[in-house]
Every structure is written in C-alpha cells, then in structure tokens.
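Undergrad: only geometry, no sequence info:
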C-alpha cells in the first residue's frame, strides 16, 4: 500500500494541474471501488472548481468551491496520472499502455478539466475509494476524527511521543504504526527510522520515556529520524513498490536508499557493526532490523 510519502508525492504532482482548475466533466466508470461511489458523483463534480489540494495522513483532499471536499484514497494499487489532450488520443494504443504500465480497463474515474487536461484514476485491485464530505464536518468524520499528528510539521515532537508512550508495554514498532498516535506513518518508513535511530523494534515504547515522563535522548533522536526519513522519501518521489508511480507516470526512488526494509540477509551498513539484517513478523507485518546495533 502506498505510504504517506507516496501520497504526498502524488499530491505534489497533481497540485499544479488540479488546484484552481475547473472540472468540466467527470466520468465514473463503475458503481463502486472499495465502497460505492457517492450518489451522482459525476454530476456533483461537473462545473466545480478545485480551490485547494491537500493531504491528511494517506487521504488526498480536493476542496471544491461549493464547500465540499473530494476525499480520495489510493488503497492498495490506486494511482493518478495526468494526460494531455494529445495523450488521450493515444490511450487506445497498446504500446502506450505498456510503456505507462497502466491498462485502460482499470481507469475507473476520469476528471476532464476545462484546460483540456484529464486526470485518470487507475486501480487494478479496486481498494481505493472516493467520497464527498462537507468541509465543515470533515474533522469530525470517522475517516479523520481519531487520527494522530502528521509525521511532518511541528506537531510531531519528542514531548508529544513521550506523552503517548508513557507506561506503554506495546512494542515500539507497533506503537509507531498506531494511526491514533501518528497519522500516515507506515511499515516501510518505521523500519527505516528505527534503523537510523539504532532502536530495536521489539522494545517497549514506554522504555523511551523517563520516570518523570520526559522524552529520553533516544526518543528525541527517533523523532528527528522519523521526520528526516519522511522528508527524504518525499524528496525522492516515494518508493516504487508494485503499483505506485508519480502522477506523471515516473517512478519514485527512495527504495534505493533502504538500509533495513526488504534487505533480509544483507550485511548491516552501519560502520563497525558487522551484523546482518533480519526479518521478523510483528502484528502480521514484516519487520526488518539489525539485532546487533538496534537496541
């Protein structure tokens, strides 16, 4: 599943085209994806201007000029791509499909903009979804009401994590994946941040908090590494795993910088360590770490 850096990369790719644009016509080519589409979605989008394009956790949020927000989630395999009028004429050619890696039968939603450009949503597994929610009720909606802070920006701090981790016997990795604590932080980047911080994913989250409830030096380092890892991944365009691509069809490259994730059996890259990257399973998810230097 695309994680926060991948979703933010898609947002950055769509923003110059979609923000302040008018949706001249929308096509909804199915009755449902993971969930049914909102009633009359195509009609409700037609003629609307997109006044802002944001993100919350792994959700893309397109604010419309009528006070509604088009909420979009990529699911397991969803992706957007921007196509010009000329490219739309090529969509019927198999060579074009193979080059872009997206088959047209999976283009389930198309937004035709007044500029002549179109935005296609492609989702082979159909685990993504679209919804329309009034902006004034968005924060209280079940999608968002219990989400924690973003792993970018000033809200994520060592003090905040100390408050959330105090007394917790939950394994550190599981605590970091709790979306009620940090929204949008996923398996790949938790593994990488823990490796960079030298912290064992199996240790109790509460061990990073002092007896007085203050963040330890290790928790302060972990907080910095989470923010740095996410920022670097966004700058690299995310990690192209299976279906994820940027909105222009190009690939992300952060996977070439993985130090731990998906490197089972490789030598640890930390100078002087000499350990080997291992894989264990925690809460049904693969965890990659070096038992020699992550304590």
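TA: Yep, that arrived. What you are looking at is a predicted structure, and each value in this text was computed from that prediction instead of being measured.
Undergrad: rest of the way, CA atoms for contacts and neighbours
TA: Noted.
Undergrad: for this structure, longest helix please?
TA: The longest helix of the chain (DSSP state H) is helix 217-235.
Undergrad: counting by contacts, list what that one packs against.
TA: Applying 3 or more CA pairs under 8 Å, 6 or more residues apart in numbering; DSSP states H and E, one finds that helix 217-235 contacts helix 4-18, helix 158-165, helix 187-197.
Undergrad: which element is residue 279 on?
TA: In this assignment (DSSP states H and E), residue 279 forms part of strand 277-282.
Undergrad: contacts for that strand?
TA: 174, 260, 263-268, 286-291 (CA atoms under 8 Å, 6 or more residues apart in numbering).
Undergrad: can you give me the angle it makes with helix 187-197?
TA: Calculated by axes from the mean of the first three to the mean of the last three CA atoms, to 10 degrees, strand 277-282 forms an angle of 130 degrees with helix 187-197.
Undergrad: hmm, residue 221 and residue 157 touching each other?
TA: No. The criterion here is CA atoms under 8 Å, and residue 157 misses it with residue 221 at 10.3 Å.
Undergrad: surely residue 180 touches residue 143?
TA: No. Counting by CA under 8 Å, residue 180 sits too far from residue 143 to count as a contact (11.4 Å).
Undergrad: neighbour count: these two, which is higher?
TA: residue 180 (16 against 12; other CA atoms under 10 Å).
Undergrad: helix, strand or coil for the more buried one?
TA: coil (DSSP: H, G, I helix; E, B strand; the rest coil).
Undergrad: what about residue 117, neighbour count?
TA: Neighbour count for residue 117, taken as other CA under 10 Å: 20.
Undergrad: so how far is residue 194 from the residue lying closest to it once chain neighbours are set aside?
TA: Excluding its sequence neighbours, the residue lying closest to residue 117 (CA to CA, 6 or more residues apart in numbering) is residue 84, at 4.7 Å. Between residue 84 and residue 194 the distance is 42 Å, computed by CA to CA, to the nearest Å.
Undergrad: re earlier: name the residues that touch the longest helix of the chain?
TA: With contacts defined as CA under 8 Å, 6+ apart, helix 217-235 is touched by 4-6, 8-9, 151-152, 156-158, 161-162, 189-190, 192-194, 196-197, 199, 208-209, 239, 254.
Undergrad: try it against this one:
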C-alpha cells in the first residue's frame, strides 16, 4: 500500500510535468473507484496548474477555482507518458496536459479522484487530519499531549491519521524499533522523553524513505516506473525470525490492530 514516502515520491516525480502545465482534458475510462469519479473533475480542463502539493496521502493539483484531489489507494500509481500508449486493463484515468499524459493505474480500485472547489482544509477527507510528520507542528510534545489517558497500543496511536498523518504500517514498525518502544505498550504509558525520541525516529525514517524513493514490497514504483529502494534498509519490517541488527535476537511478528507488526523483544520495551 503506498504510504506517505511513496506518495511524496510520486509528487516529486510528476511535478516537472505538471507544475504550470495546462490540463487539456481528463479521460475517465472507468469511474468505479473507491468513490465514483464525478463529472465535475472536468472543471479542471482548460486550466493551468498553479500548485502541486501533498496532504497526507492525497495529491492536490490546484487550478484557479479549485483542485483535483487524487488518492492512490492500496495499489494505485501514476505514470508519466510523453508518447501515446494504449491503456491497460487497470488504467482508469488520464490527465492529459500540454506537456505529457499522467495515467492513473489502480488494480484494486481503492484510489479516488475528486474535484474540490471549497477551501481544501475544509474538505471532509482533509479537515480532521493531524499534522504532517515532517512539518513544524509535529514533535514529541504533540504526541505526548494527545496520548494522555490513551489505553490503545502506541503503534495504533501513531498510525491514527487524526494524531499524525502518513505513518503507515511499515514506517510505524521501523520508527518504534528505532525509538526502542515496544509496539504493544499503551500510548498513555509512554513518557514525554520517549515521545521525543519517537517523533525524531518518525521524521528520520520517513525522510530517508523519501530520499530512497519509497519502499517497494509488492506494487509500488515511481512516476517513471522505477522501484523504491528503502526496502533494502528496513530494520525490522518483514524480517521475522532474522537477527536483530542491535542485539542479535530474532525479530518477532505480532498482529496489532489487524496489521502485522515486527519488533525486537529485547531492544523494545
């Protein structure tokens, strides 16, 4: 599933082809995504892109009077085409500009495309989101304040988009390992100092993943079709039974909140 680094990698990849470009037409071959693609997406046609941004896992393509909001879902990707190519079975939407065609492919159809003509932060899918983990509003104090009295696991807590956006399953496991915090520990029982370390670990692991182009485990590749390489740097995720890089004990796997979690029983408390 594309997480924040994968979406940011996509944004960076399509930016040279989209920033300042004119959207000539939008071709919707199959509107049956997570939510049906509405006809109002065509309001972007004929308009110049004024800004390409990311909020959480949403790509925001702003034009005068509104924006297209794209979510990659569980298996979605965007390709940049500079020559014509026949669409494949899962190529559901093309955004055709005066520079190139951006083709949205989504085999599982959990992605979405919306037209937003209200202030973006007021949209129902964005208004309740927490801060960006790489932004100025996110730190250990933020996590500590929201966690007071919380009895859910700290892993579930940091994966809550209302707490902080974009900390998906892979990066949550990695950050908790780096911070030495057991994933099942109650969020309300983590100290202020340890949350400082966890916030720093989240920033570090996401930043490094972005620079590596994301993590390719099954479906993800960049806008140019190249894979992400952060999988080569994973410390615990998907390493069940292998030796911990710090202490040598075997990495364990446990299901927490219906997601596979990986941790070292000795290094994480």
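TA: That came through fine. The shown structure was predicted, so the numbers you read here are calculated from the model rather than taken from an experiment.
Undergrad: closest one of the contacts of strand 277-282 of structure 1 to residue 133 of structure 1?
TA: Relative to residue 133 of structure 1, the closest of the contacts of strand 277-282 of structure 1 is residue 174; by CA to CA it sits at 30.5 Å.
Undergrad: identify the residues contacting the aligned residue in structure 2 for residue 247 of structure 1.
TA: Matched to structure 2 by TM-score structural alignment, residue 247 of structure 1 sits across from residue 223. Taking CA under 8 Å, 6+ apart, we find residue 223 of structure 2 in contact with 9, 10, 13, 14, 77, 78, 79, 80.
Undergrad: now the strands for structure 1?
TA: Under the criterion DSSP state E, structure 1 contains strands at 23-28, 50-56, 59-64, 68-73, 79-83, 107-113, 118-122, 129-134, 277-282, 285-290.
Undergrad: looking at those, spot the one closest to residue 167 of structure 1.
TA: Of those, nearest to residue 167 of structure 1 by CA to CA is strand 277-282, at 20.1 Å.
Undergrad: what range does that closest one cover in structure 2?
TA: Counting by TM-score structural alignment, strand 277-282 of structure 1 sits on residues 251-256 of structure 2.
Undergrad: hang on, the earlier thing: could you check the angle the longest helix of structure 1 makes with helix 4-18?
TA: In terms of direction (the same axes, to 10 degrees), helix 217-235 of structure 1 departs from helix 4-18 by 40 degrees.
Undergrad: so what's the residue count around the equivalent of residue 70 of structure 2 over in structure 1?
TA: By TM-score structural alignment, residue 70 of structure 2 lines up with residue 72 in structure 1. For residue 72 of structure 1, the count of nearby residues is 19 (other CA under 10 Å).
Undergrad: the one 4 residues further on now?
TA: With neighbours defined by other CA under 10 Å, the count for residue 76 of structure 1 comes to 18.
Undergrad: residues touching it, list them.
TA: Contact partners of residue 76 of structure 1, counting by CA under 8 Å, 6+ apart, are 1, 2, 125, 126, 127, 128.
Undergrad: likewise for residue 165 of structure 1?
TA: Per CA under 8 Å, 6+ apart, neighbours of residue 165 of structure 1: 175, 205, 206, 208, 209.
Undergrad: gap between the aligned residue in structure 2 for it and residue 235 of structure 2?
TA: Aligned by TM-score structural alignment, residue 165 of structure 1 pairs with residue 147 of structure 2. With distances taken as CA to CA, residue 147 of structure 2 is found 26 Å from residue 235 of structure 2.
Undergrad: how about residue 23 of structure 2?
TA: 42 Å.
Undergrad: surely residue 219 of structure 2 touches residue 78?
TA: No. With contacts counted by CA under 8 Å, residue 219 of structure 2 stays clear of residue 78, the gap being 11.9 Å.
Undergrad: which one of those two has more residues nearby?
TA: The neighbour comparison of residue 219 of structure 2 against residue 78 (other CA under 10 Å) goes to residue 78, with 27 against 15.
Undergrad: wait, what's in contact with the more buried one?
TA: Residues in contact with residue 78 of structure 2 (CA under 8 Å, 6+ apart) are 10, 102, 103, 104, 105, 222, 223.
Undergrad: most neighbours among the residues you listed, which one is it?
TA: Neighbour tally across the contacts of residue 78 of structure 2 (other CA under 10 Å): the maximum, 26 neighbours, falls on residue 10.
Undergrad: wait, doesn't that one sit right on residue 225?
TA: No. In this structure residue 10 of structure 2 lies outside contact range of residue 225 using CA under 8 Å: 10.1 Å.
Undergrad: of the contacts of residue 78 of structure 2, which is the nearest to residue 46 of structure 2?
TA: The shortest approach to residue 46 of structure 2 among the contacts of residue 78 of structure 2 belongs to residue 102, at 15.5 Å (CA to CA).
Undergrad: make a markdown table from the contacts of residue 165 of structure 1 and add distance to residue 64 of structure 1 and neighbour count to it.
TA: Listed next are the contacts of residue 165 of structure 1 as a markdown table, based on distance: CA to CA, whole Å; neighbours: other CA atoms under 10 Å:
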| residue | distance to residue 64 of structure 1 | neighbour count |
| --- | --- | --- |
| 175 | 35 | 21 |
| 205 | 41 | 24 |
| 206 | 43 | 23 |
| 208 | 43 | 26 |
| 209 | 43 | 24 |
